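Engineer: My questions concern the predicted model and sequence given below.
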Amino acid sequence: MTNYRIMKNLIIFMFTVLVCLGCKTSKAVLMHQAAFYGDAKVVQEYLNSGLDPNSMTLSGTTSLHSAAYRGNANIIELLLKNGANPNMVDGRGWIPLHQAVDQGHVGVVDMLIQSGSNVNAVMGASGYTALDWSVIRQWPKVSDLIRKHGGKKITELHLSQ
């Protein structure tokens, strides 16, 4: 069985279980799962069916957040090409760039910055920027890349005002 079939069957199974348990679900949740697991065919099917690439789950997460967290560059490219907003804020106040920084995905961080992600967006209640977080997480290559594109620490942003 191909990965596509396995993923498709898994999504159908998850949908069935959620419906049987009376949980609320939506296509956004299922596309989010496909993005998380890197299944471009399933993500493309949902996009082709008219699903908004910026659709959020109940927790406020988009498929782009999920793909960024996992470092799924092919999914990120697909979502961005179909209109996903790289500055969409999730339920914690994070944008997809923050997810990629959190996991140290240098290539994905670069891709998101090139697509217009705000390198100085504040990470919700923590008050950190992507640069702050990359330093805390000890990702020097990510820190260098963010700095190269104008990223600042929160203290630098405050001092420049």
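Structural biologist: Received the coordinates, thanks. Numbers count the residues shown, from 1 in each chain.
Engineer: For the rest of this, base every contact and every neighbour count on C-alpha atoms.
Structural biologist: Noted.
Engineer: Confirm for me that Ala73 is in contact with His65.
Structural biologist: No: in this structure, Ala73 is not within contact of His65 by C-alpha atoms under 8 Å, at 11.7 Å.
Engineer: any idea how far Thr155 is from the most centrally placed residue in the chain?
Structural biologist: Nearest to the mean C-alpha position of the chain, by C-alpha atoms, centre = their mean, lies His65 at 1.5 Å. If you measure His65 against Thr155 using C-alpha to C-alpha, to the nearest Å, the figure is 26 Å.
Engineer: alright, now check it against this:
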Amino acid sequence: LARRMAEPSGNELASAAAKGDLVQLTNLLQKNVNVNAQNGFGRTALQVMKLGNPEIARRLLSNGANPNLKDSTGFAVIHDVAREGFLDTLQTLLEFKADVNIEDNDGNLPLHLAAQEGHVGHEGCSTRFLVASSAECSLDVL
């Protein structure tokens, strides 16, 4: 299998996002880099960003990052954020239409991963937020 070549901008953008470097990230975005470019590991800047930094997520999303792109394991960024319990970043993703019902390669929803990691039962936990968001999404379809 031929490995996909990473775009140089994908590596730079992913590095800035992973470090939580908003200044570098903004400078790269102003150069009109492909915000959905993959790094050498096949992941986008949104997928490798510092998860506890909703401002990085907001900057990437407002510049066209796709919150529903999956990596090789079928994980979208919402899976990682839900599993780690970063409610502020989760809210930002949902504001930009991240799919709460997106499955990974094993059929897990973000809600399943949040529950497996114990983010349940308390005020402001990610499972309560995901359930409420999922219910709202279902009602929108009716």
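Structural biologist: Structure's in. What do you need? Just so you know, these numbers come straight off a predicted model, no measurement behind them.
Engineer: Now do the contacts for the residue mapped onto the residue nearest to the centre of structure 1 from structure 2.
Structural biologist: Using TM-score structural alignment, the equivalent of His65 of structure 1 in structure 2 is Gln47. Shown in contact with Gln47 of structure 2 (C-alpha atoms under 8 Å, 6 or more residues apart in numbering): Ala76, Val77.
Engineer: Mean per-residue distance, the helix or strand hosting Gln47 of structure 2 versus structure 1.
Structural biologist: Assigned by DSSP states H and E, Gln47 of structure 2 belongs to helix 45-48. Compared with structure 1 after fitting, helix 45-48 of structure 2 has a mean deviation of 1.0 Å; criterion: mean C-alpha distance after the TM-score superposition for structure 1.
Engineer: Pull out the buried positions in the lengthiest helix in structure 2.
Structural biologist: If you go by DSSP state H, structure 2 has its longest helix at helix 126-141. For helix 126-141 of structure 2, burial by neighbour count (16 or more other C-alpha atoms under 10 Å) applies to Ser126, Thr127, Arg128, Phe129, Leu130, Ser133, Ser134.
Engineer: what do you get for stretch 43-59 of structure 1?
Structural biologist: In terms of neighbour count (16+ other C-alpha under 10 Å), stretch 43-59 of structure 1 has its buried residues at Val43, Gln44, Tyr46, Leu47, Asp52, Pro53, Asn54, Ser55, Met56, Thr57.
Engineer: Map Leu94 of structure 2 onto structure 1.
Structural biologist: Matched by TM-score structural alignment, Leu94 of structure 2 corresponds to Ile113 in structure 1.
Engineer: Good, we can wrap up now.
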